[in-house]
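Trainee: coords below, sequence missing:
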């Protein structure tokens, strides 16, 4: 089997590539390297460019016998999506349609799509399952939901087989600290906190301290990057056993949320360091709580996350941060 990984040099994509290689699965990567790093996929065929470039896609599908696509290439910042929705509908929705049409030309019908719990918007219950209404409150979530709808329609009309995996906060790093988050600029909470603790950043801003949560800060469901990789491969293997015209969405989560204050406190405990904290205004489009039930993924796909404790997620991320900081 050979898998085309879009956005494969990015944070989640590169860990997926390593995971696939460990299972002796062939991998080809397309990444424009705007946020990814070529050294994270060394030794893997890497085509640098836009995943919606038709000439590039035609070349890749002609040169390789692709069996399935894993799609991680997207713009993913909530605040930016509110300020610049055109970018999000273009990058996330329109470009994915180009991809799907090229896949159809080459009779590649299997795709695992990296979606998001942001499709649910503000939760109506403590634990979000797949039956929760999808009412995203920002352009990022809406653009991802629009892709899900398109995949569902393409499955029905053209025989595409698609799984959408809805998760919120990917976190952690490779166990051996060989890979991890290195966005520039960084916007994710855990690496921002750790950069402040390692001395690479002056301090940390806490966006919103007046939410209706126990400590007033946002609560999120953090999922270890290796558990995400495991889930994507399980989703692909399940997809390959299904008949044509298959569409299914699964949540991926720990079923337990952690607040911004809890993340900061745990990071301080693990590192033994202190940092400057600054209360700041809420960010546009941020719901107070997002915690997902992943019972369907566990029951149908056989997903068994291995790293569910916040302490181990942050510990692995800290080992990576120490490497980046030269500590």
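Mentor: Received, thanks. All of these numbers come straight from a predicted model, not from anything done at the bench. Residues are numbered from 1 along each chain as shown.
Trainee: from here on, contacts and neighbour counts on C-alpha atoms
Mentor: Noted.
Trainee: tell me which residues are up against the host helix or strand of residue 165.
Mentor: Per DSSP states H and E: residue 165 is located in strand 161-167. Applying Cα atoms under 8 Å, 6 or more residues apart in numbering, the contact partners of strand 161-167 are 109-117, 148, 151-152, 155, 223, 232, 235-236, 239, 242-253, 292.
Trainee: at 7 Å what do you get?
Mentor: Identification of contacts with strand 161-167 by Cα atoms under 7 Å, 6 or more residues apart in numbering yields 109-117, 148, 151, 155, 235, 239, 244-253.
Trainee: stretch 88-98 too?
Mentor: Identification of contacts with stretch 88-98 by Cα under 7 Å, 6+ apart yields 52, 74, 75, 81, 139, 140, 143, 144, 146, 147.
Trainee: ok, stretch 230-237 next?
Mentor: Residues outside stretch 230-237 that contact it (Cα under 7 Å, 6+ apart): 112, 163, 301, 303.
Trainee: need the contact list for the third one.
Mentor: Listed by Cα under 7 Å, 6+ apart, the contact set of residue 301 reads 234, 235, 238.
Trainee: by how many degrees do the helix or strand that the first one is a member of and strand 161-167 diverge?
Mentor: So that's residue 234. Using DSSP H and E, residue 234 sits in helix 225-240. Helix 225-240 and strand 161-167 are oriented at 160 degrees to each other (axes from the mean of the first three to the mean of the last three Cα atoms, to 10 degrees).
Trainee: how close does residue 43 get to residue 21?
Mentor: Residue 43 is 10 Å from residue 21, where distance means Cα to Cα, to the nearest Å.
Trainee: for the helix or strand containing residue 29, name the packing helices and strands.
Mentor: Take DSSP H and E as the rule and residue 29 turns out to sit in strand 26-31. With contacts taken as 3 or more Cα pairs under 7 Å, 6 or more residues apart in numbering; DSSP states H and E, strand 26-31 sits against strand 2-6, strand 46-48.
Trainee: neighbouring contacts of that strand?
Mentor: Here strand 26-31 makes contact (Cα under 7 Å, 6+ apart) with 1-9, 17, 44-51.
Trainee: quick one: neighbours of residue 144, just the number.
Mentor: By other Cα atoms under 10 Å, 28 other residues sit near residue 144.
Trainee: who's in contact with it?
Mentor: 92, 115, 119.
Trainee: could you pull up the contacting residues of the last one?
Mentor: So the one you mean is residue 119. When contacts are taken as Cα under 7 Å, 6+ apart, residue 119 is in contact with 134, 135, 136, 141, 142, 144, 145.
Trainee: dump those to a markdown table, plus distance to residue 168 and secondary structure.
Mentor: Shown next, in a markdown table, are the contacts of residue 119 (distance: Cα to Cα, whole Å; DSSP: H, G, I helix; E, B strand; the rest coil):
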| residue | distance to residue 168 | secondary structure |
| --- | --- | --- |
| 134 | 14 | coil |
| 135 | 15 | coil |
| 136 | 13 | coil |
| 141 | 11 | helix |
| 142 | 14 | helix |
| 144 | 12 | helix |
| 145 | 14 | helix |
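Trainee: okay, pairing it with this:
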């Protein structure tokens, strides 16, 4: 496969690919925008409400994916889509399952319809990379999990991601779409000076406690639960590679992980790198979460030549900590 240093270009016209990024204002979406720009793409950022802090030259379009007409207008004139918009945060029980379905499933259906309309207009097959989640696997019996592991989503967020995957697969079967689904395990670290600000996730939460130790770090269970962490820049690089590799009538599915670690490992890494002990408070384990979830990434390494650029958990924690320190020092 061509190295990702090569530019993303429309082969028919020899011009830069024009890529729409849904959810461009989000943590991973922003990293994807920067990686696409670094590889010569023209980027269109699709956001719902506010104007994101994105580099010069990025066009911003506003649309709610639950609005089919607005979604169709947003897709017009693009060569491909990186689809990251959606409702996440699986533990937020205040959101009804119907809301997850409306955004994550109906929104994806509207996006697929918009891509089909654009294909009819241009004669060019559509190109899609979809951000899915490791939580579609539920509580698998064997580890690491590969892409053939049966899906068993245990909450509305995971269920809607699995349903969106199936919608994409059905549209790919028509031959008018080439798509890749990336099942992201746990993105972490910083990109373009912005670290993860979602304190529902363990690394930013632990670093936040180290930065401002005003309250203890809540841990669900005994801290032995294992997750697989991958740098957000490496996730973004996978989107770029997948866009280039897509072909009409093919739906590739890949896991994205890099560094398995327990919650205790994260705590120890934060304490070691910051030199600050973390006050801990244990809460009951969450029934809808796997105790162990580790990615087999053989498929994406083989097919796309993707490899993580970080060496271990400490790299991700240090990146989060360094960025948090800079933010603290900024008046």
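Mentor: Alright, I've got the coordinates. Everything quoted here is computed from the prediction, not taken from an experiment.
Trainee: okay, the strand holding residue 29 of the first structure sits on what stretch of the second structure?
Mentor: Mapped onto the second structure using TM-score structural alignment, strand 26-31 of the first structure covers residues 42-47.
Trainee: quick check: the matching stretch compared with the first structure, mean distance?
Mentor: Following the fit onto the first structure, the mean deviation recorded for stretch 42-47 of the second structure is 0.6 Å by mean Cα distance after the TM-score superposition for the first structure.
Trainee: starting at the chain centroid, how far to that stretch?
Mentor: Stretch 42-47 of the second structure sits 16 Å away from the centroid of its parent chain (Cα atoms, centre = their mean, to the nearest Å).
Trainee: and stretch 66-83 of the second structure, by the same measure?
Mentor: From the chain centre to the centre of stretch 66-83 of the second structure is a distance of 19 Å (Cα atoms, centre = their mean).
Trainee: repeat for stretch 21-29 of the first structure
Mentor: Remark: stretch 21-29 of the first structure is offset 19 Å from the chain centroid, using Cα atoms, centre = their mean.
Trainee: mind listing what's buried in that stretch?
Mentor: Neighbour-count burial for stretch 21-29 of the first structure flags 26, 27, 28, 29 (criterion: 16 or more other Cα atoms under 10 Å).
Trainee: related to what we said a few turns ago, gap between the strand holding residue 165 of the first structure and the chain center?
Mentor: Distance of strand 161-167 of the first structure from the chain centroid (Cα atoms, centre = their mean) equals 11 Å.
Trainee: now do it: which range of the second structure does it align onto?
Mentor: With TM-score structural alignment applied, strand 161-167 of the first structure matches the range 178-184 in the second structure.
Trainee: mean shift between that stretch and the first structure?
Mentor: Mean deviation for stretch 178-184 of the second structure: 0.9 Å (mean Cα distance after the TM-score superposition for the first structure).
Trainee: ok, which stretches of the first structure are strands?
Mentor: 2-6, 26-31, 46-48, 68-71, 110-116, 161-167, 169-171, 203-207, 219-220, 222-224, 246-251, 258-259, 276-280, 289-290 (DSSP state E).
Trainee: tell me which of the ones you listed lies nearest to residue 325 of the first structure.
Mentor: Smallest distance to residue 325 of the first structure across those (Cα to Cα): 15.2 Å, for strand 203-207.
Trainee: so which bits of the closest one are buried?
Mentor: Quick answer for strand 203-207 of the first structure (16+ other Cα under 10 Å): 203, 204, 206, 207.
Trainee: what does stretch 95-108 of the first structure give?
Mentor: Of the residues in stretch 95-108 of the first structure, 95, 96, 97, 99, 100, 102, 103, 108 count as buried by neighbour count, 16+ other Cα under 10 Å.
Trainee: which one in the second structure is aligned with residue 11 of the first structure?
Mentor: Aligned by TM-score structural alignment, residue 11 of the first structure pairs with residue 27 of the second structure.
Trainee: residues near its match, how many?
Mentor: 20.
Trainee: contacts only, for it.
Mentor: By Cα under 7 Å, 6+ apart, the contact set of residue 27 of the second structure is residue 196.
Trainee: try residue 61 of the second structure
Mentor: Counting by Cα under 7 Å, 6+ apart, residue 61 of the second structure makes contact with 44, 45, 46, 47, 74.
Trainee: state the distance from the first one to residue 18 of the second structure.
Mentor: To tie it back to what came earlier, the one meant is residue 44 of the second structure. For residue 44 of the second structure, the distance to residue 18 of the second structure - Cα to Cα - is 7 Å.
Trainee: before we move on, back to that, out of the strands of the first structure, flag the one nearest residue 327 of the first structure.
Mentor: The nearest among the strands of the first structure, by Cα to Cα, is strand 203-207 at 18.0 Å.
Trainee: what is the corresponding segment of the second structure for the closest one?
Mentor: Using TM-score structural alignment, strand 203-207 of the first structure lines up with residues 216-220 of the second structure.
Trainee: can you tell me what residue 121 of the first structure aligns to in the second structure?
Mentor: Per TM-score structural alignment, residue 121 of the first structure is aligned with residue 138.
Trainee: got it, and residue 56 of the first structure?
Mentor: Residue 56 of the first structure maps onto residue 70 in the second structure, by TM-score structural alignment.
Trainee: list the contacts for the spatially closest residue to residue 155 of the first structure that is not a sequence neighbour?
Mentor: Spatial nearest neighbour of residue 155 of the first structure, excluding adjacent residues (Cα to Cα, 6 or more residues apart in numbering): residue 245 at 4.5 Å. Going by Cα under 7 Å, 6+ apart, residue 245 of the first structure touches 155, 156, 159, 160, 161.
Trainee: now, which of the contacts of residue 144 of the first structure sits nearest residue 324 of the first structure?
Mentor: Residue 324 of the first structure lies nearest to residue 115 out of those, by Cα to Cα, at 28.6 Å.
Trainee: so who does that closest one touch?
Mentor: By Cα under 7 Å, 6+ apart, the residues touching residue 115 of the first structure are 144, 164, 165, 166, 167.
Trainee: again, 6 Å this time
Mentor: Residue 115 of the first structure makes contact with 144, 164, 165, 166 under the criterion Cα atoms under 6 Å, 6 or more residues apart in numbering.
Trainee: and the gap between the third one and residue 76 of the first structure?
Mentor: Pointing back at residue 165 of the first structure there. Noted for residue 165 of the first structure: a distance of 15 Å to residue 76 of the first structure, by Cα to Cα.
Trainee: do the last one as well
Mentor: Computed with Cα to Cα, the distance linking residue 166 of the first structure and residue 76 of the first structure is 13 Å.
Trainee: so what corresponds to residue 84 of the first structure in the second structure?
Mentor: Taking TM-score structural alignment, the alignment pairs residue 84 of the first structure with residue 96 from the second structure.
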